[in-house]
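In: below are the sequence and a predicted model; questions follow.
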Amino acid sequence: MSTDGQPHILAIGGGTLVPDDRYGMSPSPLMRYALDLTGQDRPRICFLTTALGDGNEYIARFYAAFSRLDAEVSHLALFPMPNVADVRSHLLAQDLIYVSGGSVANLLALWRLHGVDEVMREAWHEGVVLSGQSAGALCWHVGGNTDSYGPQLRPLTDGLGFLPYSCGVHYDSDTQRRPLLQQLVGEGTLPGGYAADERVGLHYVGTEFVQAVSYGDGAHAYRIEPDGSGAAKETVIDPRRLASL
């Protein structure tokens, strides 16, 4: 759990893992930043791949990548049944919970079916750092847009709502993302919010956005707000640059 006792969320637009010639994939500076938020020398990390259907290949990939960290790593799977005897106790015992990308619509449905949504809220209030990429970033917000239903993006308006904002992910790599999010915010389907390019994380303390962090050049975060005329205005946020590995 975070040593400052505050509830932290790091919502990552993309780039949690980076290619590694020796190990396949390694944690990026964004993942290490999330780890630092716990304030623990050897934090307990639990990752969830619900949005990927808990496929064995994905679980193995995350174990291989996170094994590079000085951390105690576990996972929570919901297919074909929860892999831990007490989901609540397991999640509340963590310092950091990381949620993978994939289908945010399926993730939300399964979490609500198993009561994981309420446990996540409790963990957040107890100071467990929450993080995730793509679907794992969108889920904490009111909504955004998603390819959960097919290649043509559609609105997502039933996120967990821990954060009272809309969220945009993969903002510079998927050409559908920016115009649809601006449309949804402008017309009032979604509240104003924040968006992140690849290699950018949005850091919230409680429900307050405090900063964007990034690695690499040319990546930004954005504040998207309705302009009162049915459209949206976008303000660029320069992220804090993290040290490379």
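Out: The structure has been received and is ready for your questions.
In: contacts, neighbours, all on C-alpha from now
Out: Will do.
In: quick one: contacts for residue 165?
Out: Applying C-alpha atoms under 8 Å, 6 or more residues apart in numbering, we find residue 165 in contact with 141-143, 190-194.
In: I meant residue 175, not that one.
Out: With C-alpha under 8 Å, 6+ apart, residue 175 has no contacts at all.
In: which of the three states applies to it?
Out: coil (DSSP: H, G, I helix; E, B strand; the rest coil).
In: relative to residue 114, how far out is it?
Out: 34 Å (C-alpha to C-alpha, to the nearest Å).
In: kindly report the same for residue 60.
Out: 23 Å.
In: so the two - more neighbours on which side?
Out: Set residue 60 next to residue 114 and count neighbours by other C-alpha atoms under 10 Å: residue 114 wins out with 14 against 11.
In: what's the neighbour count on residue 228?
Out: Neighbour count for residue 228, taken as other C-alpha under 10 Å: 11.
In: and residue 126, by the same measure?
Out: What residue 126 shows, counting by other C-alpha under 10 Å, is a neighbour count of 16.
In: from the contact counts, what lies against the helix or strand hosting residue 120?
Out: Residue 120 is located in helix 116-125, with elements delineated by DSSP states H and E. Helices and strands touching helix 116-125, by 3 or more C-alpha pairs under 8 Å, 6 or more residues apart in numbering; DSSP states H and E, are helix 87-92, helix 104-114.
In: so what touches the longest one?
Out: Residues outside helix 104-114 that contact it (C-alpha under 8 Å, 6+ apart): 50-51, 78, 117-118, 135-136, 138-139, 146, 148, 156, 159-160.
In: and the residues you listed, which is closest to residue 29?
Out: residue 136 (17.2 Å; C-alpha to C-alpha).
In: burial check on that closest one, number of neighbours?
Out: Residue 136: 27 neighbours (other C-alpha under 10 Å).
In: this is the comparison structure:
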Amino acid sequence: MKKVVAIGGGEISRFETLKIDEEIVKLTGKANPKALFIPTASGEPEGYCETFDLVYGKTLGCKTDVLFLIKDNLDSSQIEDKILWADLIYVGGGNTKMMMEIWRSKGVDKMLVDAYQRGTVLSGLSAGAICWFKYGFSDSLRFQSEETWNYIKVEGLGLFNAILCPHLDEENRREYFEKFMINFDGIGIGLENGCAIEIIDDTFRIIKSFENAHAYVFKRGRDKLFVEEIKNDDYLPFSLLS
């Protein structure tokens, strides 16, 4: 079975996504699965790695490891060994554009697609949610200039034919995403903080760590944008979103 959990946002360090994290671990079918953290998008800060070990290691009982693609000069076989080792992979948040560029330069993109085909549980938050989709609605340019930046469309791994917008309830992100979707020929999925979409093979459901968190699907009509809340917590065909 192919398994992906994409989280819209929330502070893992404050256990805000713990209910979702528990589901990610459960999907491995193992009591003490091997969990690999990929913190490329944030620049691999030590504190983020320690937080991942606190939540997935000490709290949820996983054996944890980190794939450093910036700090460590790993060759292709060393990278692949780490990815093959993992029962679940969790990609952290940050600069999606930078992360995808690094992944492609090292062949990590293809290795993660192979992991998906093998049934490794793939997951992540924000940039780590965007990456599994064809495109993401990203604030990557903010990391270059806090004052003058715009949201951009970033190309992901393309496991699912949609554009994902995380943090839908933050700042003016929904407003900008709706403006973008008016001219986008495809479906958009928006996830608020504390909300995730779980995709198993060709089915999906919404899971939440915040009771009041929401997920939406956005589709361009002939002369207007259609927006519908996605409420199902039971599995439905992913094709229903298109």
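Out: That came through, no problem. If you're wondering where the values come from, they're calculated on a predicted model, not measured in any experiment.
In: ok, the contacts of residue 165 of the first structure in the second structure, which still hold?
Out: Contacts conserved in the second structure for these, using both residues aligned by TM-score structural alignment, their matches' C-alpha atoms under 8 Å: 141-143, 191-194.
In: closest one to residue 15 of the first structure out of those, please.
Out: residue 194 (17.1 Å).
In: give the aligned equivalent of that closest one in the second structure.
Out: Aligned by TM-score structural alignment, residue 194 of the first structure pairs with residue 189 of the second structure.
In: for the helix or strand containing its match, name the packing helices and strands.
Out: Secondary structure assigned from DSSP H and E places residue 189 of the second structure in strand 187-191. Judged by 3+ C-alpha pairs under 8 Å, 6+ apart, the packing partners of strand 187-191 of the second structure are strand 160-165, strand 215-220.
In: of all the ones you listed, which one comes closest to residue 206 of the second structure?
Out: strand 215-220 (7.4 Å).
In: the following helix or strand past the closest one to strand 215-220, inter-axis angle?
Out: Once strand 215-220 of the second structure ends, the next helix or strand along the chain (criterion: DSSP H and E) is strand 225-229. Taking axes from the mean of the first three to the mean of the last three C-alpha atoms, to 10 degrees, one finds that strand 225-229 of the second structure is oriented at 160 degrees with respect to strand 215-220.
In: and strand 225-229 of the second structure, which stretch of the first structure?
Out: So strand 225-229 of the second structure sits over residues 232-236 in the first structure, by TM-score structural alignment.
In: grab the nearest non-local neighbour of the residue sitting nearest the centre point of the second structure.
Out: Nearest to the geometric centre of the second structure sits residue 129, at 1.2 Å (C-alpha atoms, centre = their mean). Leaving aside its chain neighbours, residue 129 of the second structure sits nearest to residue 6 (4.2 Å; criterion: C-alpha to C-alpha, 6 or more residues apart in numbering).
In: now do residue 102 of the first structure
Out: Using C-alpha to C-alpha, 6+ apart, the closest residue to residue 102 of the first structure is residue 51 (4.5 Å).
In: residue 186 of the first structure now?
Out: residue 231 (3.9 Å).
In: show me what contacts residue 24 of the first structure?
Out: residue 65.
In: would you quantify the distance from it to residue 61 of the first structure?
Out: With C-alpha to C-alpha as the criterion, residue 24 of the first structure and residue 61 of the first structure are 9 Å apart.
In: next one: residue 7 of the first structure
Out: In terms of C-alpha to C-alpha, residue 7 of the first structure sits 28 Å off from residue 61 of the first structure.
In: between these two, who's got more neighbours?
Out: Neighbours around residue 7 of the first structure and residue 61, counted as other C-alpha under 10 Å, are more numerous at residue 7. The numbers are 21 against 15.
In: the more buried one maps to what in the second structure?
Out: Checking TM-score structural alignment: residue 7 of the first structure goes with residue 2.
In: pretty sure its match sits against residue 198.
Out: No. Contact status for residue 2 of the second structure versus residue 198: not in contact, 10.6 Å apart, counting by C-alpha atoms under 8 Å.
In: strands along the second structure, start to end?
Out: 3-7, 34-38, 63-66, 88-91, 121-125, 133-138, 152-155, 160-165, 187-191, 195-200, 203-208, 215-220, 225-229, 236-237 (DSSP state E).
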